[in-house]
Each structure stands twice: as structure tokens, then as C-alpha cells.
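Enquirer: next comes the sequence, and after it the predicted model I'd like to discuss.
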Amino acid sequence: MQDLVNLKVISLFHSENLVRIPELSSATKLELINLAYCRKLLELPSSLQHLEKLTHLNLRWCKNLRFLPSLYKATSLTTLILSDCSNLFSFPEVSPNVRELQLEGTAIEEIPSSVESLCQLISLSMEDCARLKNLPTSICNLRSLEVLSLNYSPNITTFPEMSRNITELNLQATAIEEVPSSIECLSNLCVLNLARCRRLKSVSTSIHKLKSLRGFYLRDCSRLEIFPEILDTLERLRNLDLSGTALKELPSSMENLIGLRQLRLENCESLVCLPESFHKLKSLWFLYVYGCKNLVIWPDNLFSAIGGASLTGRVEMQKDLHGLSSLKELDLSGTNLENLPTTIKQLTRLQKLILWKCERLKSLPELPPSLIHLDAHDCTSLAEVSSITKLFEQALLCKDKPYTPKTLACLFTNCFLLDQKVVASPGTPKLQMLFGHMFTILKDYHQASPQRNMFTTCFPGSEIPEWFDFKSSGSSINIQLPSEWYYNRHSMENFPGFVVSAVVSFQDYFDDAHFHIRCECHLKSCNGDCPNLSCSFTVWSRRGLHGSRLLGSDHLFLLYHNELVRRFVETQASNKCIYKEASFEFYPGVWERNWSQCISCEVKHCGVHLLSAATDDAEVQPPKRYKYVS
């Protein structure tokens, strides 16, 4: 026992061997007690209820705590955290002034009807309470309650009756079977989370009366077959997640979701069509239909020459594309598309197009100039991507904002048909022709434009393109720079730009993590100084979204990063210094909590091509002979 009259804070969190704390009756000024993760704590002194200035009590993960003394007289207490106190069976007795109760993971079986006395309560969280049964009707008397979270409480079977002041209702993975018409009373509700409610069968049409609703989440409600008619406009609804539901179609009244920004329909395997009114979603930014294998009917005014496999295996085509004018990201992964519509180029705000594992896709049309990321992993039937050269040209000539780089990534991993030796002249690979066009675009751009841009691309292949000046086996290369190239702080017109390439061997490599390549460049001047330029670029990021995938072949990577080179020489290179040599080193890596070298990948070949605005016309043609440098 000590004189604790001036003590305001007790912070003993993670005191693994703490069993009890002393009487605190003399600590009349105590405001905060933090005993989180004191796993052996068995009891608390009864004097807690006399601490009139106590505002915050944190007992998270006190797993052996079985009894909490009455805190009814602790009138200043506003926050009580009992999360994961798994041996706590009784709802705590607290002052009516408490504003936040966190009771996740406790063994509480019921909320007493006296809960209505907590007139100041704003947030009540009882997630992962496996024993908790349905709530008392008196909970609707909590007029101040704004957030109620009952996620992963499997014995909650009925939709709770709440005060109209509730703004966030989380009922994920509960046993609720329906959303009743009485939900229309929740006029201030902004978030309704019913994800993984696998018994949910129906949602009342009264949902359209929730004018404040911003997020509605029904992911993995696997018994939900019908989405309700939206009988009036919902201007504020921004996010709607219907992924993994049993929906066969969407109502035409979807057009009333005039403020919708994101729609997820991933893995809706029963979905066969989208409504004709779908094109009226003018505010839609993100559309995800990944894994909708049976989606065979598309609106006439949405896509042209696009569809999924019908029962006969034939792809059904439709007509025009006028809607979705705000679309920024489109994920068609895992669908049975054979072609994309030529009118897709009208999506002038589309930035990201994901076509992962569209195994029937054969070719790509002209794509919108706004596109900065194209993911065509595992499009094993893809044989024609001639339109990509125009996309590179559009990226390099981007005039959105002066000196703002436009990053373009086009990824064609495991698209083996692209490397077949057909087309044009005999023996000329498709990719070599494509790379030849890219060379011309880069040369013209670098000579004429002061803008700063970047692009990366990846194709199956084991050879560095013919037009690269310098090639080497292995992961490093040293080159001699032309004598006329030097850096003048007032003019960069004579300083080189670099296009680099690497052939990476993927043997038994699974891409479950982010993959990147780091390229380090060392410049050596006549004075011997050697500034270091390092450029890392992520080639693809899986994030577990589409599962792990085996890569068992070589792939070629190209990188052009003019903006990085300019920034480097402007800040680090010596003024009026002549650089005579440059060395390049390539490192493949993966992200596992931090970047580390990828031991299952090997850089087999690498190459460098130099670009200069001072190049003569006679020098801009692809070299007829390779220059191999060790």
C-alpha cells in the first residue's frame, strides 16, 4: 500500500506475470488504467468504482479475468475495453455515462434489458461473441448509439431493432435470414455490413428508403438469390459488394443507384446477365466481375463483341458502348471472353484493365489512352496485341500535366502464343516486330519530348530484343558511353536515357507475393566518381486475390524510366562532368514483410539501349550487329 493521491495513470500492459493490483482507494485522481495483455490477471480491486475521475479502463486480452467489479459509481468512465477477455461471462455493470464498450471475444451470453440505461453509449462492439444470443428489445432505446458491431456472433438470428440514430451496423457472419421492412426506420444508417451471412435469403425493398446509406456489403451471402428492387434513387450509396452471392440477375432498377462508385460481383457464378439499364451508372469508378463464368448476356449499350461462353461454347456478341463514362478500373478476370469490344477505347477514364486468366481471349483491340495498367496474366489463347504499341505511344506523349510521369505497365505473363514465329516475314517472331515498333516510338519520343515518363512490360521470351545496343549473359552488364555525352546542369539534351531489359528464368516459382526487379546503374566519369542510380519497379502484385500460380518459363522484362534518370542527374551528377562508363545490375525480389532476393528466379540475360536527343538520323535505326559486353 502506498500513498497514490497524485497518481493519474497506471500503464502495465504486457505485464505477463501480473496477477493482481493493490487497492486504489487513495488514488482519487486516477484517470487511465491500461492493463492490456496482462494474461495472468485474476481480479481487480472493488475500489475501482470509487475512482470518480477514471475515464479509460483497458483490459484487452486479460484472458484469466472472470469477474469485473461494479463500475456504476465511476461516473467519469467513458471507455471500457474488455476485448478477448474470454472467461468473462457477465455483461459489465457500468455508469450510464460510458460512451464506448468493447466486448469482442468475451463469453457473454446475453445483454440485459437494463442496457437501455446507458443513455450516453455511442459505440458497442460484441464481435466474435460465440455465446451471445439475440439482443433485447430495449436496445432500441439507446438513442445515442451510433455503431453496433456483432460480426462473427453466430447465435444472432434476428435483425436487431435499433434507434433511428444508428449510423453503422455490422452483422457479418451472423445467422440472420432476412432484412425486414422495418429497416426503413434507420434513416441515418451509413454502413450496413451483412457479409458472410450464409443463411440470408432476402432483403426488403425498403432498403431504398435508407437515404444516408453509403456502403452495403453482402459478400458471400451464398443463399441470396434475389437483389431487391431499388424503387427510388439512392444518391449516397458508394460501395455495393455482391460477390459470392447466388444472384442470377440484377434488377433494372439498379439505375437508381446514381451515386454508385464501386460494384463488386466477383465469383457470382449463377449470374447470367446484367440489366439493360446498367449503362446509366454514370458515377461508377470500379467494376469487378472476376470469376463470373456464366455471365453471357451483356447490355446492348455496354459492350460490343464481348461476352462469355454460352452453353454451346459460342460467345454471344452485343452492340454499342456509351455508358460507364466514369469507369476507372475494370476486372474481367476468369471470364470466358473471346474478344473485347473495339468501343472499349471510348472509356476515356479507364486506368486499369485486369484480364487475368481469360483463357479464351484471342486479341486486344485499341485501348483507351488513359490506361496505365494492363494485366493479362494467363491469357493462354492471346495471340495478337499489336494495339499495345499505340498504347505505349499514347503513354509517352501524355500531356495531362507538364513534367508529370505517366506510368504504364502491360503484363503478359504465361501468354505463350505471343511468342510464336508467325506473321510478316518468315522467321520473324511476333514479339520482335512489336519491340521494333516500341523502339521507334521511344526514339522519336526521346528526341522530341522533354516530358518524363515510365513504362514496364513483361512477355514470355528468352531473348533480348534485337534493337538493344548492349547485351550480356547473366545479371550484370558494363557499357562504354559515347564521348560526346556529358552532363551540364543547364542542359540535359546530351545526357543519355536508358532502356533496360532482363530475361528472368522462373523455375518452380509460385507468384503468391509481390514480384519486382531492381536495376542499379553505376556511372563512372573521367574523374573516377561513381554515382549510384537505383530503380525498383513492381512487375506484378498478387495479394492473394486470384490465388497462387506457377510460372515455369522464361520471361522478358523491359523498363524505360526517363523521369528517374533526369531526377538522378539533376540532383547527384557533377556539373559539366563527362561520363565514360556505366554498369547495370539486376536483382529479382519478392515481398515477404520486406523486400528480399527471390531465390527461385534467375536473371539469365540483360540488355541496355541508349537514347539521346542528339542522335543523328543515321544512328536511329536498330543496330545490325549486337555489341556483347561482359
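Expert: Yep, that arrived. For clarity, every value in this text was computed on a predicted model and none was experimentally measured. Numbering: from 1, shown residues only.
Enquirer: only C-alpha atoms for contact and neighbour calcs from this point on.
Expert: Fine.
Enquirer: ok, residue 433 to residue 384 distance?
Expert: 12 Å (Cα to Cα, to the nearest Å).
Enquirer: helices of the protein, residue ranges please.
Expert: With helices called from DSSP state H, the chain shows them at 388-396, 430-448, 562-571.
Enquirer: what's the local residue count around residue 484?
Expert: By other Cα atoms under 10 Å, the residues close to residue 484 number 12.
Enquirer: give me the nearest residue to it, chain neighbours excluded.
Expert: Distance criterion Cα to Cα, 6 or more residues apart in numbering; nearest residue to residue 484, sequence neighbours excluded, is residue 494 at 7.5 Å.
Enquirer: tell me the contacts of the one you found?
Expert: By Cα atoms under 8 Å, 6 or more residues apart in numbering, residue 494 lies in contact with 484-487, 612-614.
Enquirer: dump the residues you listed to TSV, plus distance to residue 84.
Expert: Formatted as TSV, the contacts of residue 494 follow (distance: Cα to Cα, whole Å):
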residue	distance to residue 84
484	70
485	66
486	65
487	62
612	63
613	65
614	68
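Enquirer: now the buried members of the residues you listed.
Expert: For those, a neighbour count by 16 or more other Cα atoms under 10 Å gives the buried set as 485-487, 612-613.
Enquirer: what's the neighbour count on residue 527?
Expert: 10.
Enquirer: isn't residue 308 right up against residue 335?
Expert: Yes - taking Cα atoms under 8 Å as the definition, residue 308 is a contact partner of residue 335 at 6.3 Å.
Enquirer: from the buried ones among the contacts of residue 494, which ones fall inside strands?
Expert: The strands, defined by DSSP state E, take in 486-487 from those.
Enquirer: give me the contacts around stretch 436-444.
Expert: Taking contacts as Cα under 8 Å, 6+ apart, the residues outside stretch 436-444 that touch it are 389, 392-393, 396, 465, 467, 611, 620, 622.
Enquirer: how many neighbours does the nearest residue to residue 507 once chain neighbours are set aside have?
Expert: For residue 507, ignoring the flanking residues on the chain, the nearest one in space by Cα to Cα, 6+ apart is residue 552 at 5.0 Å. Other residues lying near residue 552 total 13 when counted by other Cα under 10 Å.
Enquirer: structure two is appended below for comparative analysis:
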Amino acid sequence: MGWDIVRQESKFPGKRSRLWSPEDVYRVLKNNKGTEAIEGISLNMSHTDVIELSPSIFEKMVNLRIIQFYYSMSGENKESKLLLLNDQDLKSLPEELRYLHWDYCPLKTLPSNFCPEKLVELKLSHCNMEHLWNGDQDLVNLKVIDLKHCKNLMRISNLSQARNIEKLTIGDCSNLAELPFLSHMVSLSSLDVFKCPISKFPEIPTNLTSLVLRKTPIEEVPSSIRRLKRLEYLDMSGTKIQNLPSDIVELDCLDQIDLSGCTNITSFPNVSENVIQLDLDNTGVEEIPSWVSRLKSLSTLNMRDCKNLKSISELPPCLRWLVAQGCTSLKNVSRIDQYQCSSYESKTWQSIIFADCFNLNQDAVDNIVANAMFRSQCIAKQLAEELTEGDYGSEEYKGQVICCFPGSEISDRFEYQSTNSSIIADLGPDKCGRFIAFVICLVVDLKRAHNLSLCVHCEFQLRNKSGDCQDFRINWQWPMYDDESIPLEFSNRVLVLYDSDMLQEAKDYEEASFEFSIGDDYDKISLDDIKVEKCGVHVFYVDGDSSSMRSGNGVQLTLIEDEENEGDDEEEEEPENKRQKTA
């Protein structure tokens, strides 16, 4: 309806207040038919041919407040489709301009007579700019500057009057070796400087919440970073730093740190207990030390391709995403005897990936399996308590666990085992708890499944002594990033899997049968090319109103209690209630 109202303003596009149709914009710009009626122009350059602009194209558009020349499609061959006749300079820009977004702008500088006093956002990615303007400019209303991929940009003009800038993005500007003075920008919350030859850590205002210095030649993060008390996100990936300063632990708001690709970092960084996500992919870290157990908020730890990583001594108690894929020197992984599973954690996808870690010793493999099973049991216990208390909503997402590592054997912890893709578990007539649950183990041949996104399918059936059956179907999405150069003898993977649908109320079930298969989300390969060679099932029972569980053979499995429920007396004796008993 709004578009129709604008079209009714005039039969001539140049006399309408807004232009967005590629055909109308093309006609007005090509023929220089703009008037004072136009207040906004938006052109998706993916949908138009090259237009040669008159240097005076904007002179009549004195009320123009919005210019948006952009590309909406990624992956296409992009170029400037708005060119100036004979490479002349643009004579003017409207002084009423609030929003200037011009991708691939051909200008080397903004017009000298342009007064950007009313300008709020300036976005000139992939432009031909060498500098923005000369001298001091009144930039009191400017809040956003985006100068990504400006290869010719050599300097950013004086921004001393830009006290209200909130977001400054300067990325992939290969000739920009120095940033403007920033400390006076009291409103600046986001500074993104990536792939620029900036060698010195910038002086920045203390109100910053997001700082990105990715792929710059910076070698050191100064201790003065402790002044950034509001900093929430820090990205130093691909830099030459050797570690973070010890003062970083004082930043209580900092919850996400990216140090991936910092190959000079050899020790695990000392970070605040409030960090939620830590990215250490492709670093030189040699060990995950035992003190990481104090990182009670850390839920995501990425350590792909850390070729020097040899040992994992401990893991944070709330970690639900660990990717240590490609850590080819990793030998030792310790047993984790505590895991804090909140109601939220029990409804999320939890992934522990050790794919392509071919040097794991047997103790490490045993501990990885035990850790995945313990995690699954914690989730089952949390869900059972919620179901018992009536606090669980059926519309809520149910939790999953997926653990992966190289191997070709099913652990003895799985009491039911088969040498093909199906298995039957004889449950017996007696139940040991209100709920019955299952953890799955598969050995999968991935010779022809490199770099695919796979899906593990499970169809299982529960049958009681009366012959009544319940059927279930569960899928686990499994992203694959395997290196195609891996020898075929290492192509097998062991998967340990759990899903909240594998917790069911015990109803005198006597038998559980399972059938497994692997699918490709994108149909790139035949299902016959990916085989489930072996499978195993572990059965355990959960009482929804207590902290104890029992395995299928009656052995009690005791889970960690929440810390707030621990009494002082428990500190004086062996904390058995914190340790998992072997089934």
C-alpha cells in the first residue's frame, strides 16, 4: 500500500519522494532527472546495468536524506555499476543527507563542499576512497562508519568532532597503517579493525563492548585493556600475540574471546570465570590445565587443529561444546567427575568431538566414553526430575549428546553389543526406577564421507510383557570436517549418542530393539557408502525424585549434587556423591 501511495505522487519517477524500483532509479540517474521532491533512493545494483552519472547528479535533489546503493547477493562478481562520466569528481552531495550507503563507490574522496553535519550513517564498503574529507568536519550526528575492503584508503580524516560514533568498522584496508584518534568517542561501543596493517594496539574509549583486531600484525595486548570494564567480545584471532595479559581476568563482562590462529600462544590463556565461549583453534596450546575447572561459565571451547595439544587434564563443569578435532598430538584425556546440568543445559545440543585425534591412548579413549556417558546420565536425571515435578513443557527442545573419536571398538561399558547396524536389548521383567534410559555407541565407516554433513538415524521400539509396543525415531545432525588426506586405516569413528527421547517412563518393558543408519543431508553420496559396522546400547534407570540411578544390571550410579546443596560436613570426607561408579 505504501508503494502505491508513493507512485500516485507523480507519473514521473523523478518527482516522487522515494525511489526503490530498479527501473525507476535507472531512468532518473541515467537521465539526470532528479528533483527536490526526492527524499530517498535505494538501488540493488544486482538488478541493474552500469549507469554513467553526471557529476551534478545530486544538485537538484536538495532534500535527499537517504542514499542506498548496495548489493544484496553474495558470491556474484561485483563491481561499481554507478560510474562518473569521464572519471570526473562528484560536484556535491545534499546537505540534508542522513544515510549514505554506497558499495563500490567510485569517488576518491567525498565532495569538498559537502557538509556532513546531519549525516548519521556512512557505509562505503569496497569503495575507491583514498580519504574521506579534508580538514575538520562537524560530525555531531554521525553514529556509524563502515569502510570495509577499501584497498586504496590511506588515512581516515580527522574525527575529533565525531563524539557520538557508536560503531566503527575498518576492515581489509591494506594501505591503512594508522587509526585516527579514538579516545574521545565516549559513545563508541563497537570497534572492528580486521586485516589492516595496524601494528600497535589502539588507544580506545573505555565504554567499548566489542573489539575486533583480527588478522592484524599486533604482537601484544597491553595491560591497559583492564580499563575496558564493559568489554563483552574480544577477537584477536590471526594476530602475533603470545598470550593475553593477566589483567584480562578483571574484565567481568568479557564472555567471548577469539584467539584462533594465534600460533604464538603456547599456554592456555588465563581468562575471567565469566567467559562463556573461548576459541583457540589452530593455536600452539600444549595442555588444557586442571585449573580450567574454575571456569564455571565456559560452555563452548573450540580447539580444532591444535597440533601441539598433548593433554586435557580437566574440563569446565558446564562445558557443553568441545571441538578438539585434528589435535594429532593429543594423547591424554582425564576422567571428568563433575558436570553441572541445569534445566537449560539439559535441553541443548552437546557436542564433544575428538575426530582425527589418532594418538589417543587407551585410557584417554576410556575416559572420553565415560565422560560422554556421565554427561548423558546427568541430562537424563535432570529431565526425569522435571517430568516428575511437572515442570517440563513438551514444546521445549530436548537435549542431545554427540561424542566422536577415532576407533573401531565398542566399549565394554555398553552391555549389549552387535556387529551390525541393529541390536536387541533384553530388559527383563523387573524395573529399577521410574524411568528407563539408553546411551548408544556406534562404529561408523567413513571412507567415502569426507567433508559432509551427516545425520545419524535411530529407530527403536520398546515392547512390554503384554506384547504392546512403542516406536520412536531420533536423528542426530553430525557435521563432518575430516581431512581427505587421512589414510583409510583411520576412517572408522566411534560415536557415543544420547537424546532426551531415550528417556521413557518404565512400563514393564521387556525388550528394546534398535536399528541405525547414516544419511547425507545433501544427498551427495549413497547410503551404502556409509556403514554402521557395530553398535552397542547401555541401559540405566532413573528415579525422578532422587539423585541416584541404576544401570541395567542393578549397579547404582551416583550423580553430582548442585554445589549450593553441599554441606560443610561433606568437605571432611570422601565426596562419593560426586563420582560416577563404573557400571
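Expert: Happy to help now that I have it. Only a predicted model underlies this, so the values are computations on that prediction, with no experimental measurement involved.
Enquirer: before we move on, the earlier item: for the buried ones among the contacts of residue 494 of structure 1, which one is nearest residue 587 of structure 1?
Expert: Residue 587 of structure 1 lies nearest to residue 612 out of these, by Cα to Cα, at 26.1 Å.
Enquirer: what's the match for the closest one in structure 2?
Expert: Under the alignment (TM-score structural alignment), residue 612 of structure 1 pairs with residue 541 in structure 2.
Enquirer: next: residue 558 of structure 1.
Expert: Match for residue 558 of structure 1 (TM-score structural alignment): residue 496.
Enquirer: ok, now how distant is its match from residue 555 of structure 2?
Expert: 21 Å.
Enquirer: for those two, indicate the residue with more neighbours.
Expert: Using other Cα under 10 Å as the criterion, residue 496 of structure 2 and residue 555 rank with residue 496 on top: 27 against 14.
Enquirer: settle this for me: that one is touching residue 442, isn't it.
Expert: Yes - contact criterion Cα under 8 Å: residue 496 of structure 2 and residue 442 qualify, at 6.6 Å.
Enquirer: residues near the nearest residue to residue 592 of structure 1 once chain neighbours are set aside, how many?
Expert: Using Cα to Cα, 6+ apart and skipping residues adjacent in sequence, the residue nearest residue 592 of structure 1 is residue 513, 7.0 Å away. Here the number of neighbours of residue 513 of structure 1 (other Cα under 10 Å) works out to 16.
Enquirer: who's sitting farthest from the centroid in structure 2?
Expert: residue 11 (49.0 Å; Cα atoms, centre = their mean).
Enquirer: tell me which stretches of the stretch 201-350 of structure 2 form strands.
Expert: For the stretch 201-350 of structure 2, the strands defined by DSSP state E, counting those that start in this stretch cover 210-212, 233-235, 256-258, 277-279, 287-288, 300-302, 311-312, 321-323, 332-333, 349-353.
Enquirer: and of those, who's closest to residue 478 of structure 2?
Expert: Across the strands of the stretch 201-350 of structure 2, closest to residue 478 of structure 2 is strand 349-353 (Cα to Cα), at 9.3 Å.
Enquirer: now residue 205 of structure 1: how far from residue 514 of structure 1?
Expert: For residue 205 of structure 1 relative to residue 514 of structure 1 (Cα to Cα), the value is 43 Å.
Enquirer: quick one: closest of the helices of structure 1 to residue 320 of structure 1.
Expert: Short answer: helix 388-396, nearest of these by Cα to Cα, at 22.1 Å.
Enquirer: residue 441 of structure 2 maps to what in structure 1?
Expert: Match for residue 441 of structure 2 (TM-score structural alignment): residue 501.
Enquirer: list the contacts of its match.
Expert: Taking Cα under 8 Å, 6+ apart as the test, what residue 501 of structure 1 contacts is 464, 556-559, 606-608.
Enquirer: tell me the one of these nearest residue 535 of structure 1?
Expert: Nearest member of the contacts of residue 501 of structure 1 to residue 535 of structure 1, counting by Cα to Cα, is residue 559, at 9.7 Å.
Enquirer: mind listing what the closest one touches?
Expert: 454-457, 499-501.
Enquirer: same check, this time on residue 94 of structure 2
Expert: 58-59, 61-65, 114.
Enquirer: of those, which is the most crowded?
Expert: Ranking the contacts of residue 94 of structure 2 using other Cα under 10 Å puts residue 64 first, with 26 neighbours.
Enquirer: that one and residue 53 of structure 2: what is the separation?
Expert: For residue 64 of structure 2 relative to residue 53 of structure 2 (Cα to Cα), the value is 16 Å.
Enquirer: now swap in residue 63 of structure 2 and tell me
Expert: For residue 63 of structure 2, the distance to residue 53 of structure 2 - Cα to Cα - is 19 Å.
Enquirer: which residue lines up with residue 247 of structure 1 in structure 2?
Expert: Checking TM-score structural alignment: residue 247 of structure 1 goes with residue 198.
Enquirer: and for that match, the neighbour number?
Expert: Counted with other Cα under 10 Å, residue 198 of structure 2 comes out at 21.
Enquirer: now do the contacts for the closest residue in space to it that isn't next to it in sequence.
Expert: With Cα to Cα, 6+ apart as the criterion, residue 198 of structure 2 has its nearest non-adjacent residue at 5.0 Å, and that residue is residue 177. With contact taken as Cα under 8 Å, 6+ apart, residue 177 of structure 2 is in contact with 154-155, 196-199.
Enquirer: if anything else comes up later, I'll come back, but that's it for now.
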